[in-house]
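# Need a 3D model of the sequence below.
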Amino acid sequence: MSNKLSTQPYKGTRDFYPEEQRLREWLFAQLRRSVSQYGYEPYDGPMLEPFELYAAKTGEEIVNEQLYSFSDRGDRKVAMRPEMTPTLARMVAARANQLAKPIRWFSIPNLWRYERPQRGRLREHWQLNVDLLGVEGVEAEAEVVQVAIDLLRNLGAGPTDFEVQINHRQLMNDLFDKVLKLSPDQTQNVAKAIDKRAKIPVESFHELLTAAGCSQAQIDTLEKFLASPLLEIPAICGESEGFKALCRFFDIVNALGLGPVCRFNSSIMRGFDYYTGIVFEIYDQHPDNRRALFGGGRYDNLVGMFGGAQIPGVGFGMGDVTLRDFLDVHGLLPELAADTEVLVGLFSPEMLVPSQQMARHLRAAGLKVEAVLQPQKLAKQFQYADKKGIPLVVMVGPDEAAAGLASIKDLRSGQQVSISQSELLARLQVMLG
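Just a heads-up that it's a prediction; the model follows:
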């Protein structure tokens, strides 16, 4: 039996070597820039939360099957966060009377779920969370959906690359209660079946409905509802506040010119138990990646479960794994070179201090500079710089040092020049653009 430790990361997680880390930092910077344009401020919370925080409102599947939970040394049951919204609600509730409203916050937390790793799903991921709290009307949903659309557009997505599909939980509750007249247990099972509908054959969908106790007449009514455009819904459901809210929402997004990427879809349910109003999911339209990228919705009762006043909220969570897949299939991933701009080479051991002094001088002027620490053949130093994507190499030998000169080699063009050390900084700045 071998005692060697595995070099592989824990299943469902990733190592981020410098090239992957560069891409992640670039992506997070783009996301922060986009949400900041709308006035959203960053926040964060702890990785561990009390288990009951998630047991109270997070979806049953996550709590029972996907939550990383354990008892700490004080015998307190805790969990690694699988989502950020419960932490957000707890933090807002703690300072509800002090916070200026509406509250516009965002975060990019590290999240954990014990899932079966597959395309678009890992056990550990980062997720952009964007939340707007303190606004009761659909104006809040309209802004949050705008943010989601602009995030993708700012990353280079075109008008036909994605679609926002929208529904309303109250509309579905009216269907379940007033039209289908389902029991609470039936409602939960039928909602789960609708959530799976797009991923399974029609026969399997009907089997789930039959198993939930639905009659053939109820199944026919449900199928008619799910196939109906928004303006035909009242003929099935009658008066519904959910329908009115959806009409108001679409009036706003159409007036803003966002109607072409927004569509009513009564199959959108969202799995979390805390959603109370409009829910939405953003779908990739690329044939190689037709799937939900991310989603969100309204949660008006989550903050109030901590004992204070209810504060309505709307938000979404965008995972980095599905977002990266989206950028990849649409050819939107950039090629990012290392940030280092200059390598100060080392001609000989005697030149260590002068080369270090030169590197310090260039760094003090704002350049990103790496310095060779041990002497080696000049060809190897150039090869090293080329492999790391460092465009310029500065060398100073004893004779050049005595004459106050330095040589610059541009690895992009292959050209090499000798220049006065007093002019070195200015020349490097010009060459770097």
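# hey, let's count contacts and neighbours off CA atoms from now on
OK.
# so how far is the longest strand anywhere in the chain off the chain centroid?
Taking DSSP state E as the criterion, the chain has its longest strand at strand 124-133. Average the C-alpha atoms of strand 124-133, do the same for its chain, and the two points are 6 Å apart (Cα atoms, centre = their mean, to the nearest Å).
# what packs against that strand?
Helices and strands touching strand 124-133, by 3 or more Cα pairs under 8 Å, 6 or more residues apart in numbering; DSSP states H and E, are strand 103-107, strand 110-112, helix 139-154, strand 313-319, helix 320-329.
# Rebuild the ones you listed as JSON lines, extending it with distance to Thr221 and mean neighbour count.
Converted to JSON lines, the helices and strands packed on strand 124-133 look like this (distance: least, Cα to Cα, whole Å; neighbours: other Cα atoms under 10 Å):
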{"stretch": "strand 103-107", "distance to Thr221": "40", "mean neighbour count": "21"}
{"stretch": "strand 110-112", "distance to Thr221": "39", "mean neighbour count": "19"}
{"stretch": "helix 139-154", "distance to Thr221": "29", "mean neighbour count": "19"}
{"stretch": "strand 313-319", "distance to Thr221": "30", "mean neighbour count": "25"}
{"stretch": "helix 320-329", "distance to Thr221": "34", "mean neighbour count": "18"}
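# this one as well, want them side by side:
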Amino acid sequence: MTPSLSRMIAQAAGRLTFPVKWFTYGRRFRYEQPQKGRGREFFQWDIDILGTDSFAADAEIISIAASFYKKLGLTPQEVKIKINDRKFLQEKLSAMGIDPDLTLPLIKVIDKRSKVTPDNFNTMLTDAGLGTEKVSSLLNILDDKDGYKNSEWLTGILNIIKQYGFDDYVEFDPGIVRGLDYYTRTVFEGWDVKGEFRSIWGGGRYDNLTQDVGASQTIPGVGFAMGDMVMEEVLKKCGKFPALTVNKTRVLVTVFSPELFDKSIELSNILRRENTLTELYPDPRTKLERQLKYAARKGIPYVAIIGPEEMEKGLVTLKNMSNGEQKMLQKEQVVKQLI
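Okay, here's the model as predicted:
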């Protein structure tokens, strides 16, 4: 989605006011073997800021993800956001004397570290062209959890996140690199603390992507993508998956007969204008008894009835479906009764 967004922003750059804050949520598809937390069809939340190379934008994006955790009831003891700076890592690799041509292939190897055993990882580093001494040096870098203190960029991001109040959710991890080539600086991923799942979501800064997709100008950006399937599994594992109410209808407005359908519509309009969650039975030919059974099966707590007697008196019969109690009320009183 990110390359498509960059292409779209580049094409419309002359009509946009930067920085652009953009998000979307929708259905996505990918071709892979379905497994727990990953499917060929899923929903994904994308959120980005484009048009600024300030690390304040990175801090805001990361804080949005942390805020989302908090709203879901997930705690820093259950989930973390791990961050790194690929440029900072590349500078360290260069200082080790690693050939620049090996940098991106090496980053792809580092990205696989959490998926393989330590011995296999060491073998992969050797196969990538590192000698024993450089493998040891690189492992020291990847295990140095205080390495960010030497980076103005990372300390700046973490300080702003602290001001937002989400520093408990965020930690530096020099092993987070993200395997995609277009990331240029900050990279970050969501992980569960126990490590029972693969990366929950990920993102980063992509300052050159607009040019990579063919645009003549550079429009820096930062953002993340989060799918629903892994997040659902994490919420269930942590006992935080919400109990969703399937039907929130407060009242069913019944239709006594086709001749009185217009009265039922009138009452529905009144209730809806007052923000009462109202359902109007759609078939005026259906017997009232069947409409009441419909309300009971759907768990609708109240039904409103306007029959000949009610129409003559200008009243509405409101029936409580849980105890069977019925009252004849003015239309305005029905709203108060349903609050």
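# Quick check: TM-score for this pair?
Scored against TM-score structural alignment, normalised by the length of the second structure, the superposed chains reach a TM-score of 0.87; 331 aligned residues with a Cα RMSD of 2.5 Å.
# what's the closest of the helices and strands packed on strand 124-133 of the first structure to Ser34 of the first structure?
helix 139-154 (5.8 Å; Cα to Cα).
# Mean distance of that closest one to its aligned residues in the second structure, please.
Compared with the second structure after the fit, helix 139-154 of the first structure shows a mean deviation of 1.5 Å (mean Cα distance after the TM-score superposition for the first structure).
# From the contact counts, what lies against that helix?
For helix 139-154 of the first structure, the packing partners by 3+ Cα pairs under 8 Å, 6+ apart are helix 18-36, strand 124-133, helix 241-255, strand 313-319.
# Strand 313-319 and that one, what's the angle between them?
20 degrees (axes from the mean of the first three to the mean of the last three Cα atoms, to 10 degrees).
# What range does helix 139-154 of the first structure cover in the second structure?
Under TM-score structural alignment, helix 139-154 of the first structure corresponds to residues 56-71 of the second structure.
# which other residues reach the longest strand of the first structure?
12-14, 31, 35, 40, 84-85, 101-113, 140, 144, 311-321 (Cα atoms under 8 Å, 6 or more residues apart in numbering).
# give me that answer again for 7 Å
Applying Cα atoms under 7 Å, 6 or more residues apart in numbering, the external contacts of strand 124-133 of the first structure come out as 12-13, 102-113, 140, 311-321.
# and if you look at stretch 193-203 of the first structure?
So stretch 193-203 of the first structure is in contact with Phe205, Leu208, Leu209, Ser267, Ile268, Met269, going by Cα under 7 Å, 6+ apart.
# Contact partners for the last one?
I take that to be Met269 of the first structure. By Cα under 7 Å, 6+ apart, the contact list for Met269 of the first structure reads Asp195, Val279.
# The second structure: helices as residue ranges?
With DSSP state H, the ranges of helices along the second structure come out as 2-11, 55-71, 86-95, 103-110, 118-127, 132-142, 152-164, 209-212, 228-237, 261-273, 288-298, 308-313, 331-338.
# could you check the angle helix 152-164 makes with the longest one?
Which is helix 55-71 of the second structure. Using the same axes, to 10 degrees: helix 55-71 of the second structure against helix 152-164 is 40 degrees.
# coming back round to it: can I get the helices of the second structure in CSV including distance to Gly324 of the second structure?
Output for these, formatted as CSV (distance: least, Cα to Cα, whole Å):
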stretch, distance to Gly324 of the second structure
helix 2-11, 56
helix 55-71, 38
helix 86-95, 66
helix 103-110, 66
helix 118-127, 68
helix 132-142, 68
helix 152-164, 52
helix 209-212, 64
helix 228-237, 38
helix 261-273, 21
helix 288-298, 11
helix 308-313, 18
helix 331-338, 15
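# Nearest to Lys36 of the second structure, out of those helices?
helix 228-237 (7.8 Å).
# how much does that closest one deviate in direction from helix 55-71?
Here helix 228-237 of the second structure runs at an angle of 50 degrees relative to helix 55-71 (the same axes, to 10 degrees).
# can you list contacts of helix 228-237 of the second structure?
Contacts for helix 228-237 of the second structure (Cα under 7 Å, 6+ apart): Gly37, Arg38, Phe42, Phe43, Gln44, Ile200, Phe241.
# Likewise for stretch 301-318 of the second structure?
Applying Cα under 7 Å, 6+ apart, the contact partners of stretch 301-318 of the second structure are 250-254, 256, 264, 319-322, 326-331.
# So among those, which ones count as buried?
250-254, 256, 264, 319-321, 328-329, 331 (16 or more other Cα atoms under 10 Å).
# Which of the residues you listed fall in strands?
Val251, Leu252, Val253, Lys319, Asn320, Met328, Leu329.
# which one in the first structure is aligned with the first one?
In the first structure, the residue paired with Val251 of the second structure is Val342, using TM-score structural alignment.
# Would you check that its match makes contact with Asp386?
No - look at Val342 of the first structure against Asp386 with Cα atoms under 7 Å: they stay out of range, at 11.0 Å.
# Can you find the partner of Arg263 of the first structure in the second structure?
By TM-score structural alignment, Arg263 of the first structure lines up with Glu171.
# Which residue comes closest to its match once chain neighbours are left out?
Using Cα to Cα, 6 or more residues apart in numbering and skipping the chain neighbours, the partner closest in space to Glu171 of the second structure is Lys82 (5.1 Å).
# contacting residues around that neighbour?
Counting by Cα under 7 Å, 6+ apart, Lys82 of the second structure touches Val170, Glu171, Phe172, Asp173, Ile176, Phe188, Glu189, Gly190.
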